[in-house]
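A.B. asks: everything below, folded, please.
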Amino acid sequence: MHKEEYEVSVMGGPHSSGPQTRTVINMPSEISVPDHVVWSLFNTLFMNFCCLGFIAFAYSIKSRDRKMVGDITGAQAFASTAKCLNIWALIFNILLTIGSIVVFIIFSAVIFQAISQKMKNHEGF
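C.D. replies: Next comes the predicted model:
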């Protein structure tokens, strides 16, 4: 501690005969509401199954707007909807990707089998 701080604490505070008033300022704590804008933008640009990514992006922007004006409840509601839409978009797109890979493998196997069958038929002549 500095010497001045020590001296003040030893001597005590100012002694006044008037009533002391205190002012309390309540600062709202910063509540972090995730708005999922980045996730929604990714789903919009790369995996926009049935426009779910775009709708989630719109709800994310609404959530960010509500957060800016101080409506935490509204921001949480829009963020929850955006999160739900993003999850569904991700699930559908994972299923579509797996389905596309399976169809490609089956199609490639059928083409390969047809080519090998044709080669066997030409060798017989």
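A.B. asks: rest of the way, CA atoms for contacts and neighbours
C.D. replies: OK.
A.B. asks: tell me which residue lies nearest the centroid of this protein.
C.D. replies: Per Cα atoms, centre = their mean, the C-alpha nearest to the average position across the chain is that of residue 36, at 2.6 Å.
A.B. asks: how about it, nearest residue that isn't a chain neighbour?
C.D. replies: In space, residue 36 comes closest to residue 60 once its chain neighbours are excluded; the distance is 5.9 Å by Cα to Cα, 6 or more residues apart in numbering.
A.B. asks: let's see this one next to it:
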Amino acid sequence: MYKEEHEVGVLGVPQNPAPVMSTMIQIPTETSVPDHIVWSLFNTLFLNVCCLGFVAFAYSVKSRDRKMVGDVLGAQSHAATAKCLNVCALVLGILGTIGVIVLLVFLYPMANHITSEFMKKNRGY
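C.D. replies: The predicted structure follows:
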């Protein structure tokens, strides 16, 4: 006889035939909600087209406040609005910057040429 068989033989069959109940405890994990506050601050300082960066910053702060209170749905809603406003401010800011560069590159030489021609004509009188 093996040692395990001997122990089972000595211990016998369990006395309580009821099924064993187990308890499961679920601990809620903290949901990470990005509030986009750094992006909003960047847009507020550098790409504040039509005050979109400032409004995005305000929604980011609201999102952070909601997250601190524990209102995850409110935080997600404000964070989504801040993200949308940040994207709009970024796109408009980049397009505006490209537009100013194009204007300076193409229109400045043309304006300089027109001005010089105008000055040459006026000197003759």
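A.B. asks: if we can go back for a sec, so who does the residue nearest to residue 36 of structure 1 touch?
C.D. replies: Under the criterion of Cα atoms under 8 Å, 6 or more residues apart in numbering, the neighbours of residue 60 of structure 1 are 35, 36, 37, 40, 78, 79, 82.
A.B. asks: try 7 Å this time
C.D. replies: Contacts of residue 60 of structure 1 were listed using Cα atoms under 7 Å, 6 or more residues apart in numbering, and they are 35, 36, 37, 78, 79, 82.
A.B. asks: reformat those as a markdown table; add distance to residue 121 of structure 1.
C.D. replies: Conversion of the contacts of residue 60 of structure 1 to a markdown table gives the following (distance: Cα to Cα, whole Å):
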| residue | distance to residue 121 of structure 1 |
| --- | --- |
| 35 | 62 |
| 36 | 59 |
| 37 | 58 |
| 78 | 64 |
| 79 | 62 |
| 82 | 58 |
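A.B. asks: ok, which pair from the residues you listed is furthest apart?
C.D. replies: 37 and 78 (11.3 Å; Cα to Cα).
A.B. asks: so between the two, which is more surrounded?
C.D. replies: residue 78 (24 against 21; other Cα atoms under 10 Å).
A.B. asks: so which helix or strand takes in that one?
C.D. replies: Under the criterion of DSSP states H and E, residue 78 of structure 1 resides in helix 72-124.
A.B. asks: swap in residue 34 of structure 2?
C.D. replies: Counting by DSSP H and E, no helix or strand carries residue 34 of structure 2.
A.B. asks: what of residue 31 of structure 1?
C.D. replies: For residue 31 of structure 1, there is no host helix or strand (DSSP H and E).
A.B. asks: what does it align to in structure 2?
C.D. replies: In structure 2, the residue matched to residue 31 of structure 1 (TM-score structural alignment) is residue 31.
A.B. asks: OK, contacts around that match?
C.D. replies: Counted by Cα under 7 Å, 6+ apart, residue 31 of structure 2 has zero contacts.
A.B. asks: again, only this time at 8 Å
C.D. replies: Applying Cα under 8 Å, 6+ apart, the residues near residue 31 of structure 2 are residue 72.
A.B. asks: can you get me the start-to-end distance on stretch 30-40 of structure 1?
C.D. replies: With Cα to Cα, to the nearest Å as the measure, the first residue of stretch 30-40 of structure 1 is 23 Å from its last.
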